[in-house]
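Undergrad: requesting a structural model of the entry that follows:
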Amino acid sequence: MEITIHSSAIVDEGAKIGKGTKIWHFAHICSGAKIGEYCSFGQNVFIANDVIIGSNVKVQNNVSIYDSVTLEDDVFCGPSMVFTNVINPRSHVTRKNEYKRTILRKGSTIGANATIVCGNEIGEYSMVGAGSVVTKNVKPYALIVGVPARQIGWVCQCGEKISFKYDYTECIHCKKKYILKNEFCQLLS
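TA: Here you go, the predicted model:
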């Protein structure tokens, strides 16, 4: 499958883009970006040089992915969500050597207008609610909301909320089974 690039998009020479990826209106992909297969980048998306994006990633309109951000496979970034890359930005102080690495693990979802403060890891299949501000690492399968974001529960790989009566549960929607061990949710194989 061919790469689709809208005529208004800019893809700088040297960017690595996997097959089946779609880049829509007014997007800009910098030359050092590495993008996997079957991704979709909405209108006004910006992807910087030091960015690694896995396969089947969906980035909705008006998202800028700055240097030092990694998105693993199957990540979803909602409309107008925000990444940062410096903890203490100042216009008059250059801090490009102080960028903090941010990583979104496989299958994680970031809701519309949420902010991910740099230097944090968003756990696999976790879900960050719309408008939340993430200031610390997020556990795998965690459901977090608020400003600052705090955990209010757990979500299944299918995206539905799950709850634990004991240390074991099964998703009523997809029947995947989970165990709660040492305050971490784990998928049972």
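Undergrad: could you use CA atoms for every contact and neighbour count after this?
TA: OK.
Undergrad: how many other residues sit next to E160?
TA: 14 (other Cα atoms under 10 Å).
Undergrad: pretty sure it is touching H173, no?
TA: Yes. With contact defined as Cα atoms under 8 Å, E160 counts as touching H173 (7.3 Å).
Undergrad: now the second one, please; I'll put the structures next to each other:
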Amino acid sequence: MIHESAFVHESAFVDDPSEVGPGAKIWHFSHILPHTKVGENCVLGQNVMAGPHVTIGDGCKVQNNVALYKGVTLERDVFCGPSCVFTNVLTPRAHIERKDEFGETRVKQGATIGANATIVCGNTLGAYCMIAAGAVVTRDVPDYALMAGVPAKRIGWVSRAGERLAADLTCPRSGERYVAEGDTLILVED
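TA: Presented below is the predicted three-dimensional model:
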């Protein structure tokens, strides 16, 4: 079902049964496979493939040339940079069928994935984390973590606004304050 206020470019395909929410935009040469949900006000750029059985939460932006395979869940307000990669099997071989081994990958609310980053299946990316362009994520990522490198390592923290946090853990854009407890960052609610 495609909501009447959604836009699907004439070169894109949306297979039944799928759901495209109000205000969503699906651009050139994209393909939404069956049993996939695209939330409200999402934008899927050119040549995006999603599904089958993928959930894209409200407000997500998926840039050009991204494939979201079965088992990928994007919570609300996730940004996927151009050509970022989600794997679906840990040890693929062309001559061995492994569709029953697809790993679940969850990307939590507000996370950002940079261009050409690779997310190895079976991992969870924490809320509001930021994955640097070209990074390779091989393990779970904490909330608010700034990850870079191959394999990706935490090199700092970012705020909900996406600003890198200095030692005082105060967002320079919003003024929100955070506290670190070990390898966890927590927003201080005033």
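Undergrad: so for stretch 158-173 of the second structure, what gets flagged as buried?
TA: Within stretch 158-173 of the second structure, the residues that count as buried by 16 or more other Cα atoms under 10 Å are V158, S159, R160, G162, E163, R164, L165, L169, T170, C171.
Undergrad: redo the residues you listed as CSV? Include distance to K25 of the second structure and secondary structure.
TA: Output for these, formatted as CSV (distance: Cα to Cα, whole Å; DSSP: H, G, I helix; E, B strand; the rest coil):
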residue, distance to K25 of the second structure, secondary structure
V158, 28, strand
S159, 28, coil
R160, 25, coil
G162, 24, coil
E163, 27, coil
R164, 30, strand
L165, 33, coil
L169, 36, coil
T170, 35, strand
C171, 31, coil
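Undergrad: distance to Y178 of the second structure added to those, as a markdown table?
TA: A markdown table is the format used below for those (distance: Cα to Cα, whole Å):
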| residue | distance to Y178 of the second structure |
| --- | --- |
| V158 | 10 |
| S159 | 8 |
| R160 | 10 |
| G162 | 13 |
| E163 | 12 |
| R164 | 12 |
| L165 | 9 |
| L169 | 5 |
| T170 | 6 |
| C171 | 8 |
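Undergrad: tell me the one among those residues nearest to N123 of the second structure.
TA: V158 (19.6 Å; Cα to Cα).
Undergrad: tell me the counterpart of that closest one in the first structure.
TA: Counting by TM-score structural alignment, V158 of the second structure lines up with V155 in the first structure.
Undergrad: residue contacts, that match?
TA: Y125, S126, M127, Y141, A142, L143, K161, I162 (Cα atoms under 8 Å, 6 or more residues apart in numbering).
Undergrad: give me the distance between the last one and L180 of the first structure.
TA: Distance from I162 of the first structure to L180 of the first structure, counting by Cα to Cα, to the nearest Å: 11 Å.
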